[in-house]
Every structure is written in C-alpha cells, then in structure tokens.
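# my questions are about this predicted structure, shown below with the sequence.
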Amino acid sequence: MNVAHEIDLLVEEIQRLGSKNAEGQITVKFGVLFSDDRCANIFEALVGTLRAAKRKKVVDFQGELLLQGVHDNVDVVLLKE
C-alpha cells in the first residue's frame, strides 16, 4: 500500500472511532486506535502511518512517537478530513 492511501484509511478510522473536541476537531485516544480490531487488520504499522500523517499535517499528537501502553491516553487530533 502507498502512504497516501494508508493516511486516507487512517482518517476514516479516526472519524469512526473519534469524537469532536471543544474546537470541533475529531480526536481519538491512541490506545483506542491501537486496540481496535479493525485498525489492527488494516495497518501493519499504525505508528508509522501516524508519523507520516503528522508530517503531512493531517493529524497532530504530542511527541514524535507513540508507544502502546505508555501513550494510550494521548489524543490524536484530525486536522484535515
């Protein structure tokens, strides 16, 4: 799969699992994304897809790298739909 396609799939999954914050942006906790069965089947490397999406300013989150367990409560914010 190419990166652009994976980012499009990521946007769909964030929209499916997330909810709107006070600013009207869709957010989802990293732990929710990581533990979702559908996401696990779609993404071989969820963390890599998230990093690529952050570089393209499609999503934003605290830090450079998200790790399961340690960063489960970090919000992933969708910047572009």
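Here it is on my side, so go on.

# going forward, measure contacts and count neighbours with C-alpha atoms only.
Will do.

# which residue ranges of this protein form strands?
19-20, 26-29, 59-60, 75-78 (DSSP state E).

# what sits up against the third one?
In this structure, residues lying in contact with strand 59-60 by CA atoms under 8 Å, 6 or more residues apart in numbering are 50, 53-54, 76-80.

# dropping in the other structure now:
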Amino acid sequence: MNVEHEVNLLVEEINRLGKPGPEGKMQVTFGELFNDDRCANIFEALVGTLRAAKRKKIISYDGELLLQGVHDNVVIYLL
C-alpha cells in the first residue's frame, strides 16, 4: 500500500465531500467520510489513512483514534 497515494486520494475526497469552514479550510465529518460509498470502495483502512495524513500535518481533528458511530460528528479539517 502506497501511503502517499492514499493520502492524496483522501485529500481529493475531503475536497469532494467537504464544505469550507469558518476559516476557509475545507472540513468534513468522520461520519460523512466513513459512510460515503465511494470512500468505502477507495480506502481499505480509512482510519489508518486519516492517522497517516494527520501525522503529515495534512489534516487535523480532535482525538487520536476515530471509531464509527462514536466519532461520526468529529470534524476533519484539511490544512
């Protein structure tokens, strides 16, 4: 698995699904990403891709590990 490629795909999907936030940064909730059919087909491990992108400071969100259901309303910001 090419992490760089997965992160680039994640950026594309956040731009597709997201909306500009108050600071002009694109934002999307974890639930929107997780429940999107296209994302489900692209990402085998969405949470792992999110963590890799966060480590590279490409996105930001509160917390460390996002779990479906519990963290559906957590906002992910594209930096």
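Done, it's in. This structure is a prediction, so every number in the text was calculated from the model and none was measured.

# circling back to that earlier point, give the buried subset of the contacts of strand 59-60 of structure 1 as a PyMOL selection command.
Remark: buried members of the contacts of strand 59-60 of structure 1, expressed as a PyMOL selection using 16 or more other CA atoms under 10 Å:
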select buried, resi 50+53+54+76+77+78
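
# any chance of the contacts of strand 59-60 of structure 1 in CSV, with distance to residue 68 of structure 1 too?
CSV is the format used below for the contacts of strand 59-60 of structure 1 (distance: CA to CA, whole Å):
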residue, distance to residue 68 of structure 1
50, 13
53, 18
54, 18
76, 13
77, 17
78, 19
79, 22
80, 24
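
# so which of the strands of structure 1 comes closest to residue 41 of structure 1?
strand 26-29 (18.1 Å; CA to CA).

# residue 55 of structure 2 corresponds to which position in structure 1?
Alignment note: residue 55 of structure 2 maps to residue 55 in structure 1; criterion TM-score structural alignment.
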